[in-house]
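Asker: have a look at this fold, sequence not included:
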C-alpha cells in the first residue's frame, strides 16, 4: 500500500507539473484572444480582468475588411512556404552528402556553415541590402525567399544530417545488394525513415520565415510586398496603438502555423516506423 500511495503521489505531481507548464505556455495565447474580442472602450477600463465583461468581433471584421491584413497574410504565406520548400530540398541533399560521403574539404565546408550562424543579423544586413539591390530584388517576395533560404540552410542541413546519421548504412547497402541504385535505395528505404526529420525541418523553417521581421523590414517598403510582421506596424500610429485590431491580427496569424503542424503531425508518427526492412 505504501508503494502504491507513493506512486500515486508521484504521478499526481507529474500531471500537476505538466498542467502548470501547459497553462504557462497557453496563457499568452489566451490573453491575445481575450484582448482581440474585448470592445475597444473596455480594453483600458477593465484593467487586468481575466474574463472580458463583453465580447465583440468588430476587431476581426475591421482587420479583414478595412485593412491590408489579407495582403500581408498572403505575402507571408508565399514567403514562408517557398522558404520551407527550397530550404528543405537543399538541406536534405546536403545533409545526406555530409552523412554518407567523405570528401576533401568536408570539415572546412562544415566549419564555414557554422561560422555563418555566429554573425549577428544587424552586422550583415547592409551587405545583404546592397547585394539584393544589385540583383534588383529589393521589395520583392523572391528576394525575401532567397535571403531566408540562405540563412536557414545551415541549421536545416545539420538537422537533416543528424537524422541521416541515425539511420544505419546497412539498410542502404542491403537495398543496393538487392539491385537498387543509390537513388532508389534513398527513395524507397531511407526517405521514409527521414519523414520525422523532414517534418521537423519544414515546421521549423516555416515558423522562422513566418515570424521574421528584420530582413522583411529592411528589404521591403511597398505596402503590397510587406509580410505580416512588418504589416503589424500599421496598427501603431504616432499617438496611439490600436490594441484590439493588433491582437485580432495576431490571433488570425496563428492559424497558418497551427494548420501546418496539424498537416505534418502524422508524418512525425508514421516516419518512425515506415521504411523498415522486412525480417
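Answerer: That came in fine, so what should we check first? From a predicted model like this one, the values you see are computed outputs, not experimental measurements.

Asker: going forward, measure contacts and count neighbours with C-alpha atoms only.
Answerer: OK.

Asker: how about the helices in the chain?
Answerer: 2-36, 40-43, 58-66, 69-100, 106-116, 121-134, 141-165, 169-177, 182-185, 191-193, 195-211, 214-219, 228-231, 243-270 (DSSP state H).

Asker: here's the one I want to compare it with:
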C-alpha cells in the first residue's frame, strides 16, 4: 500500500504534503518514470522549476499517474532572468504549457536577485496569478528575512512558503524564526545536504538505534521540526526509503543531538544576497 503523507496547512488555508519529490538535475527523459514511481509509492507533491528543464516530463507523469489531479500538489518556479512584469507572465504561461496544466498548486520566485530590484514587482504578478486561479498558492525560494519583510511591507501579501537550503548541518535558525513570525512554512531543499548528511556519525548512530538509514533519520528530523522536505533521488529504492518516515519518532534527546550539528559555514548553495 502507498504511504499516506501528512500535510501542513499553509497561511492561505490550503494543505501541502509534508514530503515531496524534488526533481532538480533529473533528466527530462527519465522524469516521467521516476515521478511515476514516486506517485505509486505515495508521494503526492512534486517540485520542479523552469530552470530544471523537466516540466514537460513532470506533466507527462501526472497525466499517466491514473489518480485525480486534485490529489497532487505541483510546484514550479520562476527563473531569475524572467523576473519583472512582462517576463514573469510569459514564463508562467510557458511553464503551464510545458506541464500541460491549467493551474499549479504552488508557484515560487526561485531567487530574490536583490541587485536586479525586481522581486517586489514580480511578486505582484504572482498575486495576480493567484487571483486568476492559475496558481492556487504563491511563495518564494531562497529569500532572507529582509527580502521577506520588504515583500510583505510593500504588498501586504505573505508568501505561504519559503523554500530554502536546510539540512542538519545548516539549520537556518534566524530565517526559520522569521518564517514563524509571519506564518510562512519552511520548505527544505537539499534536506540531505546533497548526500553529505548520510556519512555523519551522529545521524548514523541514531539510525542504528532505530534500525533505519541516516537519510530516514535526517528526513524525520525535518518532519518533526514541522518543515516540508523535498529530497531528490532518481533511485527507485531510495524513493521508497525516503517516504518510510511516518512509523517511527526521534526522541527529544535525539532531536537535541541533531541540533548540535548546525554549522554557519555549511551552506552548499549560493548566497541569496548576491546570487542572480
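Answerer: Structure's in. What do you need? Just so it is clear, the model here is predicted, and its values are computed rather than measured.

Asker: next, the TM-score between them, please.
Answerer: Comparing the two superposed chains by TM-score structural alignment, normalised by the length of the second structure, the resulting TM-score equals 0.26, with 108 aligned residues with a CA RMSD of 5.5 Å.

Asker: redo the helices of the first structure as a markdown table? Include mean neighbour count.
Answerer: Conversion of those to a markdown table gives the following (neighbours: other CA atoms under 10 Å):
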| stretch | mean neighbour count |
| --- | --- |
| helix 2-36 | 13 |
| helix 40-43 | 14 |
| helix 58-66 | 16 |
| helix 69-100 | 20 |
| helix 106-116 | 12 |
| helix 121-134 | 13 |
| helix 141-165 | 20 |
| helix 169-177 | 15 |
| helix 182-185 | 15 |
| helix 191-193 | 21 |
| helix 195-211 | 21 |
| helix 214-219 | 18 |
| helix 228-231 | 23 |
| helix 243-270 | 17 |
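
Asker: what separation is there between the residue lying closest to residue 248 of the first structure once chain neighbours are set aside and residue 265 of the first structure?
Answerer: Closest residue to residue 248 of the first structure apart from its sequence neighbours, by CA to CA, 6 or more residues apart in numbering: residue 36 at 4.6 Å. Relative to residue 265 of the first structure, residue 36 of the first structure is positioned 28 Å away (CA to CA, to the nearest Å).

Asker: okay, buried residues for the helix or strand where residue 220 of the second structure lies please.
Answerer: Mapping residue 220 of the second structure onto the secondary structure by DSSP states H and E places it in helix 214-224. Taking 16 or more other CA atoms under 10 Å as the neighbour-count basis, helix 214-224 of the second structure is seen to contain the buried residues 214, 215, 216, 217, 218, 219, 220, 221, 222, 223.

Asker: so the third one sits right up against residue 239, yeah?
Answerer: Right, residue 216 of the second structure. No. Under the criterion of CA atoms under 8 Å, residue 216 of the second structure is not in contact with residue 239, lying 11.1 Å apart.

Asker: okay, and the common contacts of those two?
Answerer: None of the residues lies in contact with both residue 216 of the second structure and residue 239 under the rule CA atoms under 8 Å, 6 or more residues apart in numbering.

Asker: coming back round to it: is the residue nearest to residue 248 of the first structure in contact with residue 247, as I believe?
Answerer: Yes. Residue 36 of the first structure is in contact with residue 247 according to CA under 8 Å; the separation is 4.9 Å.

Asker: so for the two, which residues contact both of them?
Answerer: Taking CA under 8 Å, 6+ apart as the contact criterion, no residue touches both residue 36 of the first structure and residue 247.

Asker: quick one, strands of the stretch 151-276 of the second structure?
Answerer: 161-165, 185-189, 228-229 (DSSP state E, counting those that start in this stretch).

Asker: and the ones you listed as JSON lines, adding mean neighbour count?
Answerer: Conversion of those to JSON lines gives the following (neighbours: other CA under 10 Å):
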{"stretch": "strand 161-165", "mean neighbour count": "24"}
{"stretch": "strand 185-189", "mean neighbour count": "24"}
{"stretch": "strand 228-229", "mean neighbour count": "26"}
